[in-house]
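[1] Give the three-dimensional model of this entry:
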Amino acid sequence: MSSPFSIPNYRYYWLARLLSMLAGSAMMLIIGWQVYNIARETMSPAESAAQLGLVGLIQFVPLFALTPVTGWIADRLDRRLITRLTLGAQLACAALLGWLTYTDALSLPALFAVAAVLGVARAFAGPAFGALAPNLVPSELLPKAIALSSTAWQVGLIVGPALGGLLHDWQSAAPYALSAVLFAIAILAMSLIGRVPRPEVDRERHPIRQMIDGLSYVRTNRLVLGAITLDLFAVFLAGSTALLPIYARDILRVGSEGLGQLSAAPAVGAALTALLFSFRPIKQGVGTKMLVAVVVFGIATILFGLSTSFPLSLLCLFVVGSADMFSVYVRQSLIQLHTPDAMRGRVGAVSQLTISASNELGDAESGFLAAAIGPVAAVVAGGVGAIAITLLWARLFPQLRLARSFDPPDLSGELRPKETTT
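    Purely as a prediction, here's the structure:
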């Protein structure tokens, strides 16, 4: 067995991952576009940028509040059921926004309310999706499975925004209708996944203690802690996606179609990189290469911030996505392989919290900073910050530099679970 695709359960999982990302990325692009344009009808550009930041903040707050609970639930309940329920919630959000858009009843409060619900759904979906993948493939195929899963994720980021922008130009409610259909098919794919091994639940240990265990594991495992927090601070500072509507409308002046291309450019770079790793995974010097990739990510972000050329901006965003995917591939492989299955839901929840903090909260930071000092200065400062954080983390967490390969460690002494079948 040389490919995760030879396993039927993984194929269904991969399809659900792809379709849900297609739907979600198309939705979020249009939500951002609608928020900015509705705000611009009555607000200044700076105030409108702050509204984009508010969208990210609204999505982050429920994730922050629910992280201990979502990780514990992913380790205790059927992970397949959790993913189906959260996909259903996102389907309902897509249908509602489609109806409000079609009937011209859309408003900023409605968009913010749906963003909050999406934040809750993603809070529960992330740990369950992430912890389920290692249950579907043997450990030796896990790096390839992560690369293929990341490919599905990034292909969704490529095609979703492009489709969203094109469909919105044709009919404003069409992107939401497409998202609802894709979420429905994703639910069907998740329903086709058969029985998978699950860790035995320790029912004598208090649930709150189990939640704390996940945080304690991350805190004491220096490699896992360093990998998770590197993403948190680097992407938090250098994230520029929330400001793409500003660049598309006011700086590059390319409209909603150009916005779709700007949103897709980093995903193209990421998808091609993930596809390469699915066939030719890196084997040596993985930690050092990850740190170099984050530095490249910061440099490309700086160049994008300074660019006034649409082709150059697309190229910079392509490099941003490729470097970020390189880092994600190494980081997620190390985290999964250095975490016992009984802890993967809770550790995944902590990882998702930092990812969301770097993305949604980073979007909020970008929007608010752009309102204060301007979008160009905000993006450039973020790129410089990401480089500085990487150099600092290389010293604070030498375990990252010393990670040589993806050889699975011996976790026999770290909460090795018994397996049951569901």
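
[2] alpha carbons only for contacts and neighbour counts from here, please
    Will do.

[3] wait, residue 24 sits on residue 181?
    No - the pair residue 24 and residue 181 fails to qualify as a contact (Cα atoms under 8 Å) at a distance of 11.5 Å.

[4] Now the most centrally placed residue in the chain. Nearest residue, chain neighbours left out?
    In the chain, the residue lying closest to the centroid (Cα atoms, centre = their mean) is residue 355, at 6.4 Å. Take residue 355 and drop its neighbours on the chain: the residue closest to it by Cα to Cα, 6 or more residues apart in numbering is residue 232, 5.9 Å away.

[5] Distance from whichever strand or helix holds the one you found to the middle of the chain?
    Residue 232 belongs to helix 222-238 when elements are defined using DSSP states H and E. Relative to its chain's centre, helix 222-238 lies at 14 Å (Cα atoms, centre = their mean, to the nearest Å).

[6] What's the first helix or strand after that helix?
    helix 244-246.

[7] Quick one: list the elements packing against that next one.
    In terms of contacts (3 or more Cα pairs under 8 Å, 6 or more residues apart in numbering; DSSP states H and E), helix 244-246 is packed against helix 8-40, helix 255-279.

[8] Proceed likewise with the subsequent sequence, for comparison:
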Amino acid sequence: MSRSARASALAPFSIRSYRFQWPSDLLTSWAFEVENLVLGWYILTETGSVLLLTVLASLNYAGTLVAPVFGMIGDRIGHRDLLAMMRFAYTALASTIMTLALTGHLAPLYVMIIVAVMGLIRPSDLGIRGALLADIMPPERLVGAISVSRTTQDSARIAGALTGTGLFAAFGIGFAYMAIACLYLTSAILMVCMGRPAKHYGAAGHSGDDWPAPSLLRDLKEGIVHAWSGPGMGAALCVAFLANLTAFPFTNGLLPYVANEIFHTDQAGLGYLSASFALGSLIGSITLSLVGGVRIARLLVGATLAWYAMLLVFVEIRTLPVAMACLVLAGIAQSLSMISAAVILMRTASAHLRGRVMGVRMMVIYGLPLGLLAAGSLIGLIGYTATGTLYAASGLLSMMAIALLWRADLWPLHAPANAR
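    Predicted coordinates:
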């Protein structure tokens, strides 16, 4: 790696606040991944129902519909303070599951209830951390900073996949949750230690303590309208919704089913599959952090199409090592696609509306629980391969339609979304 490439990748760490945010985000992402795999395996083995597995995964995203409200709150009180409160809440909920498991009182119903509560908060985490990143990072470093920040999710998914299922298998869910609670607590403390951004862009004309209801509704509407109005922003949001509806279900909530029923493997095999996709995503994130001058909007189109092409192949594979290699390639394409969408939104959004814009971005994640629930039913009716092919093919065609509809914003070299 050249000296200039290393400097580009490490440049965000010259910002003191980022040196606290990055490890806090890393530990939170690690806890998310361990928790997803542990609970997914617990529900599948306790109930034997793929439908309940998809319901569990869907509950994690119940809060996507209120994500713009969290973004608005973050715009008013500060994104750093909101993230700290959210991560203390994760700690309390994880500690509840830990206590129930260690005392022998844990049951699938209790897990569903606690995950439903967590799901009201957790979907907003990624959007709020993105808005905080835009607050502390100079504009010229934003692409590199978003790419490096993305490695917190990718590396955590690798480590979480390999260690989380191992902890569960070796020590049980109670001790696995002891580790999860410690990760959440440490991440919350790091966020508290991080200094507030030097300038907070509150909603114009209102202080953080003056929250009349009409003002709240007006601010929320302003953020939602703004999120769809900028050059390329509508396309980025549509791609994010499409990916969550038709692509992520097969590398997210359904992965325990794929590991158990399609490849007939155990927790270790589930960990390998999840880690493979995350490894590819990490490769994509690091590559984009090192490469400058990328036409982001064109990359969004190309990477998303490649992602669906790899999913078409993945659903036909029945050999675990080949499936892992396919997931690595799909992970690379997925990372390039989702980073491109985030960069378009953050570049275009007005500073005082970033939280609400990223809240809208998180809201479109609601496509994931819809896709999961539909996939759970379709697999029972037409089988796994037919369902996967239907999802990937429809996603491929829909992405082509998005590229055609927004071609003026996504393809010309002079388009704002393609600015270097």
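
[9] Any idea what the TM-score is?
    Once superposed, chain against chain, the TM-score is 0.90 (TM-score structural alignment, normalised by the length of the second structure); 399 aligned residues with a Cα RMSD of 2.0 Å.

[10] picking that back up, in TSV, list the helices and strands packed on helix 244-246 of the first structure along with distance to residue 195 of the first structure and mean neighbour count.
    Shown next, in TSV, are these (distance: least, Cα to Cα, whole Å; neighbours: other Cα atoms under 10 Å):
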stretch	distance to residue 195 of the first structure	mean neighbour count
helix 8-40	9	22
helix 255-279	25	23
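
[11] As a markdown table, those helices with distance to residue 396 of the first structure would be great.
    Output for these, formatted as a markdown table (distance: least, Cα to Cα, whole Å):
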| stretch | distance to residue 396 of the first structure |
| --- | --- |
| helix 8-40 | 34 |
| helix 255-279 | 28 |
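
[12] Quick one: closest of these to residue 104 of the first structure.
    When these are ranked by distance to residue 104 of the first structure, counting by Cα to Cα, first place goes to helix 8-40 at 11.8 Å.

[13] Between helix 8-40 and the helix or strand following the closest one, find me the angle.
    Proceeding C-terminally, helix 8-40 of the first structure gives way to helix 45-76 as the next helix or strand, assigned by DSSP H and E. Between the axes of helix 45-76 of the first structure and helix 8-40, defined by axes from the mean of the first three to the mean of the last three Cα atoms, to 10 degrees, the angle is 160 degrees.

[14] Just tell me what the residue nearest to residue 355 of the first structure corresponds to in the second structure.
    Residue 232 of the first structure maps onto residue 241 in the second structure when the alignment is built from TM-score structural alignment.

[15] Confirm for me that its match is in contact with residue 369.
    No - at 11.1 Å, residue 241 of the second structure and residue 369 do not qualify as touching, with contact defined as Cα under 8 Å.

[16] Give me the more crowded residue out of the two.
    Each of residue 241 of the second structure and residue 369 has its neighbours counted (other Cα atoms under 10 Å); residue 369 has more, 25 against 20.

[17] re earlier: so the residue nearest to residue 355 of the first structure sits right up against residue 360, yeah?
    No - checked against Cα under 8 Å, the pair residue 232 of the first structure and residue 360 is beyond contact range at 11.0 Å.

[18] which residues sit in contact with the alignment partner in the second structure of residue 349 of the first structure?
    Structural alignment (TM-score structural alignment) places residue 349 of the first structure against residue 359 in the second structure. With Cα atoms under 8 Å, 6 or more residues apart in numbering as the criterion, the residues that contact residue 359 of the second structure are 66-72, 124, 127-128.

[19] let's see it at 6 Å
    Counting by Cα atoms under 6 Å, 6 or more residues apart in numbering, residue 359 of the second structure makes contact with 67-68, 71, 127.

[20] Out of those residues, which end up buried?
    With neighbours counted using 16 or more other Cα atoms under 10 Å, those contain these buried positions: 67-68, 71, 127.

[21] neighbours around the aligned residue in the second structure for residue 387 of the first structure, how many?
    Using TM-score structural alignment to pair residues, one finds that residue 387 of the first structure aligns to residue 396 in the second structure. The number of residues packed around residue 396 of the second structure, counting by other Cα under 10 Å, is 23.

[22] Could I get the buried residue list for the one helix or strand residue 396 of the second structure maps to?
    With elements taken from DSSP H and E, the one containing residue 396 of the second structure is helix 384-405. Within helix 384-405 of the second structure, the residues that qualify as buried are 384-385, 387-393, 395-396, 398-399, 402-403, counting by 16+ other Cα under 10 Å.

[23] Same question for stretch 235-252 of the first structure.
    Taking 16+ other Cα under 10 Å as the basis for neighbour counts, the residues of stretch 235-252 of the first structure that come out buried are 235-249, 251-252.

[24] how close does residue 334 of the first structure sit to residue 146 of the first structure?
    Going from residue 334 of the first structure to residue 146 of the first structure by Cα to Cα, to the nearest Å gives 11 Å.

[25] between the buried residues of helix 384-405 of the second structure, which is nearest residue 234 of the second structure?
    Of all the buried residues of helix 384-405 of the second structure, residue 234 of the second structure sits closest to residue 402, with 9.6 Å by Cα to Cα.

[26] Which residue, other than its chain neighbours, is closest to the closest one?
    residue 235 (6.6 Å).

[27] Give me the neighbour count for that neighbour.
    The criterion is other Cα under 10 Å. On that basis, residue 235 of the second structure has 26 neighbouring residues.

[28] for residue 5 of the first structure, same thing?
    Around residue 5 of the first structure there are 16 other residues, counting by other Cα under 10 Å.

[29] Quick one: residues contacting the counterpart of it in the second structure.
    Residue-level alignment of residue 5 of the first structure against the second structure, with TM-score structural alignment as criterion, gives residue 13. Residue 13 of the second structure makes contact with residue 19, according to Cα under 6 Å, 6+ apart.

[30] try 10 Å this time
    Shown here is residue 13 of the second structure, whose contacts under the criterion Cα atoms under 10 Å, 6 or more residues apart in numbering are 7, 19-22, 137, 145, 148.

[31] Columns distance to residue 290 of the second structure on top of those, output as JSON lines?
    Below are those laid out as JSON lines (distance: Cα to Cα, whole Å):
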{"residue": "7", "distance to residue 290 of the second structure": "9"}
{"residue": "19", "distance to residue 290 of the second structure": "19"}
{"residue": "20", "distance to residue 290 of the second structure": "22"}
{"residue": "21", "distance to residue 290 of the second structure": "20"}
{"residue": "22", "distance to residue 290 of the second structure": "18"}
{"residue": "137", "distance to residue 290 of the second structure": "17"}
{"residue": "145", "distance to residue 290 of the second structure": "11"}
{"residue": "148", "distance to residue 290 of the second structure": "9"}
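
[32] Since that was my last question, I'll sign off now.
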